[in-house]
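K.L.:
Give me a 3D structure for the following:
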Amino acid sequence: MPRSAEGAPGHRTESLDVGRGICAVLVLLFHGLLVFRIGGVDNAHLLPVDLSDPWLLLQHLLLGLANGPAYVTFFFVLSGTVLALSLDRDPPIHAGSVLGYLVRRGFRLYPLLIVTAGIAALLQLHYFELRDWPQATSWFNNSYKIDQAELPAEFLANVQGRSATLNGPAWSIKVEILASAVFPLLYLLSLTMRRAMLAALILCAAMFLLPGSAERWHYMNVFLFSFFLGALLPRWGWPVAAGLLRLGRVPRIALLTLLALVFLFSRRLLGPDEFAPPTVVLLETLCAAVAVVLLLHGGDRAFFHAAPMRLLARLSFGIYLLHVIVLSVLGHAVLPWLPVELGPMAALGWGLLLALVTFCITLPAAWVLHVLVERPMQQLGRVIAARLARRQSPLRRIA
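P.N.:
Below you'll find the predicted structure:
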């Protein structure tokens, strides 16, 4: 018999949240490494590996270890798992439960999205300079160049989740919104092995076979598989964890090391210049699923319940959405004072220092937003969802 989410210890969701927090910090480091031209290289994250250029090779190594796009894929797998655990507690079997779920997700995703877009719009009006810095990459220089006449429309598109021009990381919130809208169906498909396998095959095929670009499908053809695989893990993931734990220590470490290397470096080797190459996303999703399985079903660790990790877990969403704004503010403050020509070591050092200072500022800023916006809005969403659920009449239970 499959072990359902109820069979997993309740405190394991805390381990999942800590995993999200750690990945948010690594995404921050990834973006810190994109600010300066190191060795004169522009946008190293979009270039293929070149063994003849030692500085580019070093950047690929660092960008692999702090592989921001891969960690976002991890977010999507983890979101699927967390949403499935939530729907295990309140299954989508009648209109009230489905509507309540959608309300909770809306109050989870939109408030910080709106606030961070507002902060970025104000900074665009009153702080960011419309100039390019010779020490900085095109990735950094191309940010916050919106014409003021177009800013209101762009702000509206950003708060709706249709655009991420004001805050780059918000692109993933659009994916979360769209995936959340169809997730109750994905959850129902995950409940039996036969339906789950068929749905997984269809979603995997969609990654490669749907006509047109991924933008045409709002990246749902690529990332919906990540959410669905995450949804399978509470119910069907425990045999994977058990199998890994039954392996001897050396084979287990070797296998997990191989999966970690695939997760970290497949994008650098197979598709650095593409936003969401299906093959890379598929590999990242499978590797991320193993990590989530171990967090959910594997051996528990005191590390995940330490006070600093709990704080990081609570603030992970704010850290993710705020850090590029903070990084951009710091970059515009520092760049006027730096030499036009930065040596490779200086450029790398400044990038790492900027990432460190960004983290030190983003952490308390995320705490303020958590206290003033995120937590109250989540609580309000739960209250509204509970009231709606009581008013709705049940529909026929779906087998």
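
K.L.:
use CA for all of it now, contacts and neighbours both
P.N.:
OK.

K.L.:
for the stretch 201-350 of the chain, what spans make up the helices?
P.N.:
220-236, 238-246, 249-270, 278-297, 307-334, 344-369 (DSSP state H, counting those that start in this stretch).

K.L.:
Comparing those helices, which stretch has the densest surroundings?
P.N.:
Among these, ranked by average contacts under mean count of other C-alpha atoms under 10 Å, first place goes to helix 220-236 (a mean of 26).

K.L.:
For the comparison step, fold the sequence that follows:
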Amino acid sequence: MTNTNNLNWMVYGANGYTGELIAREAVRQGLKPILAGRNQAKVAELAQELGLEFRAFGLDEVTQISKQLEGLHLVMHCAGPFSSTSKPMMQACINAGAHYLDITGEISVFELSQSLDAQAQKANIVLCPGVGFDVIPTDCVAAALKEALPDATHLALGFDSKTGLSPGTAKTSTEGMADGGKVRKDGKIITVPLAHHVRQIDFGDGQKSAMSVPWGDVATAFYTTGIANIEVFVPASPKVIFGAKMLNSLRPLLKLQVMQKMMKSIIGKSVVGPNAELRAKLPTYVWGEARNAQGHVKTARIQTENAYSLTVNGALTVVRYLLDQKVKGGTYTPAKLMGYQLVTQIKGSGALIVT
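P.N.:
You can find the predicted model right below:
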């Protein structure tokens, strides 16, 4: 075991909503990350307040990023949309020999990390995207269900959270709507209409109508469990389900660059992440269901703190693990890296119950 204070690590995107929360909590826990981001003024202001070192650089050129990461043990990447920022940062981490973590929920990023597994092994670094609410709790539920029903052929996951969106998450969602729904069928990720599957689910807070969504577990749960058929659900009112179905006809428009730019501009000016008081009031209910070819079913549930608080505490739990432990290089999901009890180790989580 190493001394975490002797290893340099970085929070990139520290001036963003979630990045700042992670930076502040890290300091509260006695950690001293280097803060970094593209906006020098904002990063410098936060670093001065917290008494931390800072660096300012963009993510346009892998060689230059790699130089900024030299000597680092780990990068906690918090600057989205990760569909644009993850590839250069992952490659720079491989070049610099630094572990890579992020808080994405984007399917394309998880697939990218899997394609870089051999490079990560050769560099002896860990690539583990999704160490926040996306996808720690659902990934751990998936792993627990696989243990409970080893021959499962179908996996459904979901969560019930009333936490509002941060600007970064809202912007990422606009990209996701344009790409349509996603499920994994017979081992392959396929595109389906938005809200293509509607069912009743008790996530842990009573029976609710729910619709399928293109959540990151469509990618990650396959690598965690090997289960070939996967879909993810969230609660939705009939009005929301109707709206999602109507969006299917507008998807070609949503893909237009000018439309994406306009929507993200509106989000940047109008969306503010939930404050500490609101986050404290909003627990999250996480659910999963595995089924085998004979029709046997196992169900798992866990209650956690709100999505953003879990992201902060989950990310730092994984950071501490990689600062303390020697781990074989390669691409991991959170549950593959630390086991499905990871979610129960995070502040605010209850027991993970499988029935």
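
K.L.:
Quick check: TM-score for this pair?
P.N.:
Here the superposed chains carry a TM-score of 0.27, computed using TM-score structural alignment, normalised by the length of the second structure; 167 aligned residues with a C-alpha RMSD of 6.8 Å.

K.L.:
if we can go back for a sec, as a markdown table, the helices of the stretch 201-350 of the first structure with distance to Gln378 of the first structure would be great.
P.N.:
Shown next, in a markdown table, are these (distance: least, C-alpha to C-alpha, whole Å):
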| stretch | distance to Gln378 of the first structure |
| --- | --- |
| helix 220-236 | 21 |
| helix 238-246 | 30 |
| helix 249-270 | 32 |
| helix 278-297 | 23 |
| helix 307-334 | 12 |
| helix 344-369 | 12 |
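
K.L.:
which stretch among these comes nearest Leu83 of the first structure?
P.N.:
Nearest of those to Leu83 of the first structure, taken as C-alpha to C-alpha: helix 220-236 at 7.2 Å.

K.L.:
which helices and strands sit right next to the closest one?
P.N.:
Judged by 3 or more C-alpha pairs under 8 Å, 6 or more residues apart in numbering; DSSP states H and E, the packing partners of helix 220-236 of the first structure are helix 68-89, helix 171-189, helix 193-209, helix 278-297.

K.L.:
by how many degrees do it and helix 193-209 diverge?
P.N.:
Per axes from the mean of the first three to the mean of the last three C-alpha atoms, to 10 degrees, the angle that helix 220-236 of the first structure makes with helix 193-209 is 160 degrees.

K.L.:
For Arg375 of the first structure, which of the helices of the stretch 201-350 of the first structure is the nearest?
P.N.:
Ranking these by proximity to Arg375 of the first structure (C-alpha to C-alpha) places helix 344-369 first, at 8.4 Å.

K.L.:
Who are the packing partners of the closest one?
P.N.:
On a contact count with 3+ C-alpha pairs under 8 Å, 6+ apart, helix 344-369 of the first structure meets helix 12-32, helix 307-334.

K.L.:
could you give the angle of it to helix 307-334?
P.N.:
Counting by the same axes, to 10 degrees, helix 344-369 of the first structure points 120 degrees away from the direction of helix 307-334.

K.L.:
Just want the angle from the next helix or strand after helix 344-369 of the first structure to helix 344-369.
P.N.:
Using DSSP states H and E, the helix or strand that follows helix 344-369 of the first structure in sequence is helix 375-391. Orientation note: helix 375-391 of the first structure sits at an angle of 50 degrees relative to helix 344-369 (the same axes, to 10 degrees).

K.L.:
Touching helix 375-391 of the first structure from outside, list them.
P.N.:
The contact list for helix 375-391 of the first structure, computed with C-alpha atoms under 8 Å, 6 or more residues apart in numbering, reads Ala95, Gly96, Ser97, Leu99, Gly100, Tyr101, Val103, Arg104, Gly106, Phe107, Arg108, Pro111.
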